[in-house]
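# here you go, sequence then predicted model.
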Amino acid sequence: MTGAAQPPDGLAEAKLAAQLFILAPRALGGIVLRGGGPARDAVLDMIRDTIPSRRMPPHVDEARLLGGVDIVASLTAGKSVMQSGLLTEAEGGALIAPMAERMTDALAGRLAQAMDSDAGFGLVLLDDGIEADERPPAALTDRIAFACDLSGVTSLDYESRLCPDQVPISAVEPASDETLTALAGVAMALGVDSVRPLIFALTTARAHAALNGRTAVAQEDVQAAARMVLAPRATQIPEQTPEDAESPPPPPPDNPDTPVDSDSSQSTESIPEDLILEAALAAIPPDVLDLIAGTRAGRKAQGGGSGRRAKSKLRGKPLGARPGMPRDGARLAIIDTLRAAVPWQPLRRLEQGRETATGHLQVRKEDLRIRRFEERASTVTVFCVDASGSAAAARLAEAKGAVEMILAQAYVKRSEVALIAFRGNGAELLLPPTRSLTRARRALAGLPGGGGTPLANGLTLARELGGSIQSRGNTPFLVFLTDGSANIAADGTPGRKQAREDAHAGARALAASGLDALVIDIAPRPREDAKTIARIMQARYLPLPFADAKALSNIVIAAQPDAPSNAQPA
C-alpha cells in the first residue's frame, strides 16, 4: 500500500451516499447522518426531494408506527376506527427518524423486525449525539449501509457527481467473482466479520456504477464501496506488506501479434485488492482508529456522559407505557389507556343491554396504562492513591490536580469524585463522593504521605466503597495509582510475601464484584507487580511513570466507560 489515498470530503461523501441510497433504498437499508446544521439539511433535502419520505416522531407509539386504533375518530364515531401505520405509509420511500441516538431498544427492535421482513422502505437516522456511546441502536446500524459524520463540515461547497448518462441499478450486471473475492479480502483485513456489510458493499458498487452510467462494475466502484461501507465498520488495522514484495507482472501473451480486445480485457481484469484496501483505510473515521489502536478497547458502553441506565416512574427519557395501576408515584398514561379501552366499547355496551353507539366511554381496571421513564445514574470516579514511599509527594500532587480537573467537569457530566489513600498500616477514605470543588480542595490540602504500602487494604476499601456507590444506583469507576509493590499485609503486619498474597486476594474479590477499574503504574519504570494486580482484578493496565496532573486527568477521562469519543490520552 502506498498510503497516497486521501480522506474523503465529509459533505461530498454524504451526498454521494444519499444518491446511492436513493437508487436502492430497500437493498441498502438506509443512511445515518450524524451532526446537525445546514450540511445535514442539504443531504436530507436531497433525499426528500427525490423519493417519498415520512418523518417518525422520536417517541412514536406502537399504534402510530404499526397501525391501530385512531382515538379521536373512534370516540367521535362510537366504534373502533383503525388507522394505517407509518411503516405502511413509508413503503417505496424513506422513513426519517430524528434523535435516533435516543431511540429506545423496543422501538429499534420493531424497526429491525420490519426491515428483516422485507420492508418496503429505507431508514434515515438523524444522529444528534455528542458522546461516544450516543449512537443509534446497533440493531439498526447493522442493517444500514452508510454512516456519514457531518459534525465537522463547515462549508457547503459541493460539486455534483451526477452523470448525465446515469442508468438504473437494474441495468448493471452483477459483480464478478473476482470483485466479490476482493471485497471479501478487504473485509477480512479490516476485521469485518459479518456478511451483511459485504452484501451492502456489493450493492453499493453496482449503484455507484449506475450513477456513473456504467453497466458493469469497475475498480472505481469497488473502491467507493469499500470506502463507504467497510471502512466505518473496521475493527483492526491490517498489517502492511513490504513495498518491495510486489506481485510479479503478468506474463506476455503467447502471440504478441494477436490483437487484444480491450472490452474483454476490461471485463476479465481482476481488481487489485491493495488499491481497494488503501481506499478503505483512508476513509476510516478517527474515532474508529482510536478504538482499533486500543485507546478505549474493551470498554463497556454505559451511557453518554453519565452512568448506567435505570428505570424510573417519575423522570427521565420516556419509554413505552405498560399495564398497571397509577400508584406509588407511577403516572397514568391517558392516551394509551383510552387506546386500550376503545376496542372493547361495543362489547361492553352489549353486556349492559345497550346496542346503540351512544353513552359514556367505559374504562376498566385492565385498560389502565402507566408511564415509564429511563434515567441516567451519576458516575463516581474513585481515586485510590498509593501514598507510601519516597515518591508519595509527586504522586499525591498528580492525584490532587487530576481530582480538581475532573471535578471541573462534574456539572456538565453529572459525575462525582472520591479519594482513597492507603499508607502506613491501612487505607482511609479522605474524600467521600462529591461534586463540590471547595470540599475536595479542603480534603486534598491535608492529604498525608509516606510509610508502608498496605495495598490489600486499599483494594478492600475501594471495593466496599464501589459496592456502596452501586447500591445507591450510581456507577463507580475505580482508578488505582500504585506501583503494585505491597509490603503491609491485610492485618497491618509487615512482610512482602503475605502482603502480596493478601493483595492478590483483594484483587480477586474486586474482579468478582464486576466493578470497572483502571490500574495506573506510577513507578519510574513499569513494574510486573502492578501489571499482575491489574490482570487479577480484570482491570485495564496503563504504565505512566512520568505524568503531570493534566496528563493524568486526560488518561482517566479517556479510560472511563462513559468517555466521549474525542477524549484522548495525553
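That came through, no problem. Numbers count the residues shown, from 1 in each chain.
# C-alpha only now, for contacts and for neighbours.
Noted.
# only the buried residues of the helix or strand where Val72 lies, if you could.
Using DSSP states H and E, Val72 falls within helix 71-77. By neighbour count with 16 or more other CA atoms under 10 Å, helix 71-77 contains the buried residues Ile71, Ser74, Leu75.
# can you name every helix or strand that it contacts?
helix 334-341 (3 or more CA pairs under 8 Å, 6 or more residues apart in numbering; DSSP states H and E).
# the helix it packs on - contacts with which helices or strands?
helix 71-77, strand 369-376.
# which one of these lies nearest to Phe200?
The closest of the helices and strands packed on helix 334-341 to Phe200 is strand 369-376. By CA to CA, the value is 34.1 Å.
# other residues contacting the next helix or strand after that closest one?
Using DSSP H and E, the next helix or strand after strand 369-376 towards the C-terminus is strand 379-386. Residues from elsewhere that reach strand 379-386 (CA atoms under 8 Å, 6 or more residues apart in numbering): 306-307, 392, 395-396, 399, 403, 414-423, 433, 453, 455, 458, 462, 466, 469, 474-483.
# in strands, which of the residues you listed fall?
415-423, 433, 475-482 (DSSP state E).
# okay, pairing it with this:
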Amino acid sequence: MTHYPFTAVVGADDLSLALILTTVSPAIGGVLVRGEKGTAKSTIVRGLVDLLPPHSVVEGCRFACDPERPDPTCPDGPHDADVSVVSRPAQLVELPVGATDDRVIGSLDLGRALGAGEAAFQPGLLAEAHRGILYVDEVNLLHDHLVDLLLDAAAMGRNTVERDGVSVSHAARMVLVGTMNPEEGELRPQLLDRFGLTVEVAASRDPQLRAEVVRRRLAFDSDPVGFAATYAAAQRELADRVASARSAVEKVELSDWALSTIARVCAGFEVDGMRADIVTARAAMAHAAWHGRASVAREDIRAAAVFALPHRRRRNPFDAPGLDEDLLDRLLGDEPHEPEPTDPEPTDPGPDGAGPDGGPDDPDTEPGAGNDAQPHSSESSSSVDPQHDSATKETQPARAADDAPQASETSASASDEPGVVPAGVAAAGTPFRAVAFTLTGLGSGEEGRRSRAMTRTGHTVGASTSRPGRLHLPATITEAARHRGTRGTAYGRLVLLPGDLRTAVTQGQESNLVLLAVDASGSMGARKRMEEVKTAVLSLLLDAYQRRDRVGLVTFRGTGAEVSLHPTSSVDAAARSLSTLPHGGRTPLAEGLLVATKVLATEKLRDPKRRPLLVVVTDGRATAGPDALDRSRAIADAWGRTGHQSVVIDCETGRFRLGLAADLAARMGATHVPLGEVAAGAIVDSVANAREEWRAGRAGAVPSRKVA
C-alpha cells in the first residue's frame, strides 16, 4: 500500500515537528493530535512510518524481540545468543475503535485448543506494535475497557494476559499516536496524560494554501505511485536526518541550567505530577538533536514545552488545552551566554534569530524545498498559530462566561409585551463534584460508567449459546463432558462439537442519555436563580463526561423552545452552549416539554438501547400563548404515561407560591424537588433516586431521599 508522502503534506508544521520528535526519541511517549475533521491528521500519521528505519528482530519470534536485548520472559523464548537475526520495517499498527479486548491483548488460540487440545496463546495488536507505532484514530471514541488496556500497557511497557487458562506476559513498548476531533467528546485524563506531546491542528484559511492541498491530493489519488516518486528524494533525505538525530539524541547534553529551567517552567504552569518535567526534558533533547546541537538551548525547551504542557495543565474537561506564551517566555528567562570553544567572545544574534554572520541559527536545510509540512526553524515550528490560539479561547466556557456582559435584574425580568424578549446572560459558578446517580434495573446500552447493564465486558455472570461474545471455555468443556458417555474420546481427548461452544455473559456498566430542559424565561433571572441552575447543569456535564453519558440541552423562553445542544458526548460543546445561554421573556412551558419529548423520541430511534433521563428545571409557570397552562398539563400527562424517569426542579421562591411545578411533577410521574431545599448542588442529588422515589410514591410509600 502506498501512503501519502509525509513530505507532501501542506500546512502542518507543528504536527510534523511533534511526530518527528517522538520518532527521534520514542521515550517521549507519543503524540495526541487534536483538530477538526478534514485536517490530514490520519494522512500524515500514516505517512510517518515510511521515515522510520528498519530494526533487527529474532527470526521466528512473534513478539519482535531485540536480538541484542531479548526479553527473558518472551513466550517464544528463551532466545539463545546465536539466534538468527532478520531485519524488518517499522510497524504501524492501527487499533480500530470497535476492536475487542481479545484482539488487542491476545487470546487463546482456538484452533490449537480445539484441534490439538493445547492452551496456546494467540498474540494481539499490542504484540504486533512492540517496537513500532500503535495508531488509534478517533481515540476519544475508544471504549473504556480498551482504554484501560492501553493504560496498563503504556504504564508497564508489558502486556499481561490471565484468562481462559492462559497466563502470558510479553514486552509491549510502542509509540502511541492518537487523533481525535474534540467536538465528538474529550479523552479520559488518565489516557490523556500518557501521550507525551499534544498538537492542535486547524485548516488554513489561506486560499492559496488550500488550493495547493487540493492540487496535491488530486494528483496523489490519480497516480499514487507516480506522486510518491516525486517526493522520493525528499523522503530519503528526511529519513536520513531522522536516523542521524536518533543516533545523536543520547549524546545531547542536558545542563544544570536547562534542567532547572524545565523544572521552573513546569512548576510555573502548575502541572500535576512529574511526567511533564521528564517529557519536556526528553523532547528538548530530541529537538536539539534534530537541529544538530550538542546541548539543549532555550529554544529547544520552548519548543518542547509548547507540545508537552498544554494537555497537562487542565484542571477539568472544561479547560481547553493551551499555553500562555507570554508566561512561558517569562518563565524561560534569558539563556546564559557561554562562549563557544571556537569563539572566545560572545556575539549578539542577528535579527530574526540569525547568527552573527547573518545566516540562520540552524545550518541544516529542510528536506523537500517548498514543503510546508516540514519545520523551517525551531522558532517557527514551536510557535502557536494565532488561529489555534483563538480557537483555544473559544473553547473555554468559564472564561467566556466571566467575560460576558451581565444584564441587570430589571432587563432580565419577564416582559408583558408579546414578541419582546429582553435577554440577559448569567455566568455559571465553579462546578462541583456531582453525586453519582444510576438508573434502576438492568440495561443493555452502550458501555460506560453509569448504570448496571449487560455489556461485552465486565464480570462473567453466565454462559450462552446465542449471545455474541468471547468464548466461555469452562462452560464449553463442561457441555462437551456431559456427552462424553455417548461420544467417547478421540486419541484419549475430549470430543468437542460446534454445539458445545458457549460464550460468556458479562455484566458491566452503561452510559445514559441525560436531557436537560431548562426554563430560561425572565422569572428565572431574578435572585440569581439562573446562575445557580447553570452551576448545577455544568456540574452534571462534568459528571456525565467522567461517566461517558450523552447530554442534551433544551431551553425555552419567549414564545418558543429550541434544542440548544443536540445529544452529544462533547463536554466542551455543552459547556460552550451553556455559557452563552440567555434568559428573559415569557415562559413557553408546553413548547419546552414538547421539544424535549421529540428529542428523546428521535434519540430512541437512533439508539434504542440507551436509557434516557429528563431533568426539567422550571418554576412551573406557563405564560406564552392562549391556554398555555392547559397545554403544558396535557403534555405532562402524556409524558407520565410513558413511564420514563424524570425529575422536576421547582425554582419558585417567595412567600406566596402557586405550586405549579409540584403539579407538573405529579402529572409527569416525576420527582419534585423544591429549589429552596436542594439549592444548586442538590439538582444532582435529586436525580440519583428519581425512579425509585417515583415508584415508591405510586405505591403509596414514603419517598426516600437517600442517594444511592
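In hand now; what should we look at? Being a predicted model, the structure only gives us computed values, none of them experimental.
# let me see the contact set for the residue most central in space within the second structure.
Geometric centre of the second structure, nearest residue: Leu187, 1.9 Å, by CA atoms, centre = their mean. Neighbouring residues of Leu187 of the second structure by CA under 8 Å, 6+ apart: Val139, Asn140.
# let's verify it: helix, strand, or coil?
Put simply, Leu187 of the second structure is coil when judged by DSSP: H, G, I helix; E, B strand; the rest coil.
# gap between it and Ala636 of the second structure?
37 Å (CA to CA, to the nearest Å).
# in the second structure, what stretch matches the helix or strand that the helix holding Val72 of the first structure is followed by?
Next helix or strand after helix 71-77 of the first structure toward the C-terminus (DSSP H and E): strand 82-83. Strand 82-83 of the first structure corresponds to residues 121-122 in the second structure, going by TM-score structural alignment.
# with the first structure overlaid, how far apart is the matching stretch on average?
Average distance, stretch 121-122 of the second structure versus aligned residues of the first structure after superposition (mean CA distance after the TM-score superposition for the first structure): 1.3 Å.
# re the thing from before, in a markdown table, list the helices and strands packed on helix 334-341 of the first structure along with distance to Ala12 of the first structure.
A markdown table is the format used below for those (distance: least, CA to CA, whole Å):
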| stretch | distance to Ala12 of the first structure |
| --- | --- |
| helix 71-77 | 45 |
| strand 369-376 | 37 |
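# right, so of those, which gets closest to Ala234 of the first structure?
strand 369-376 (29.7 Å).
# packing partners of the closest one?
Going by 3+ CA pairs under 8 Å, 6+ apart, strand 369-376 of the first structure lies up against strand 309-312, strand 317-323, helix 334-341.
# make it 6 Å
Here strand 369-376 of the first structure touches strand 309-312, strand 317-323, going by 3 or more CA pairs under 6 Å, 6 or more residues apart in numbering; DSSP states H and E.
# outside of it, which residues touch it?
307-313, 315-319, 321-324, 331-333, 337 (CA atoms under 6 Å, 6 or more residues apart in numbering).
# repeat the analysis, applying 8 Å as the threshold.
Here strand 369-376 of the first structure has contacts from 303, 306-326, 330-334, 336-337, using CA under 8 Å, 6+ apart.
# quick one: buried ones out of the residues you listed?
303, 306-309, 312-313, 317-321, 323-325, 330-333, 336-337.
# before we move on, back to that, return the residue of the first structure aligned against the residue nearest to the centre of the second structure.
With TM-score structural alignment as the criterion, Leu187 of the second structure matches Pro136.
# swap in Asp144 of the second structure?
Aligned partner of Asp144 of the second structure by TM-score structural alignment: Asp105.
# without its sequence neighbours, what residue ends up closest to its match?
Among residues not flanking Asp105 of the first structure along the chain, Pro137 sits closest, at 7.0 Å (CA to CA, 6 or more residues apart in numbering).
# quick check: Ala119 of the second structure touching Arg163?
No - counting by CA atoms under 8 Å, Ala119 of the second structure does not reach Arg163; the two are 10.7 Å apart.
# hmm, Ile262 of the second structure is touching Asp300, no?
No - look at Ile262 of the second structure against Asp300 with CA under 8 Å: they stay out of range, at 10.4 Å.
# hey, where'd the helices end up in the stretch 1-150 of the first structure?
10-23, 25-28, 38-48, 62-66, 71-77, 86-89, 105-116, 138-141 (DSSP state H, counting those that start in this stretch).
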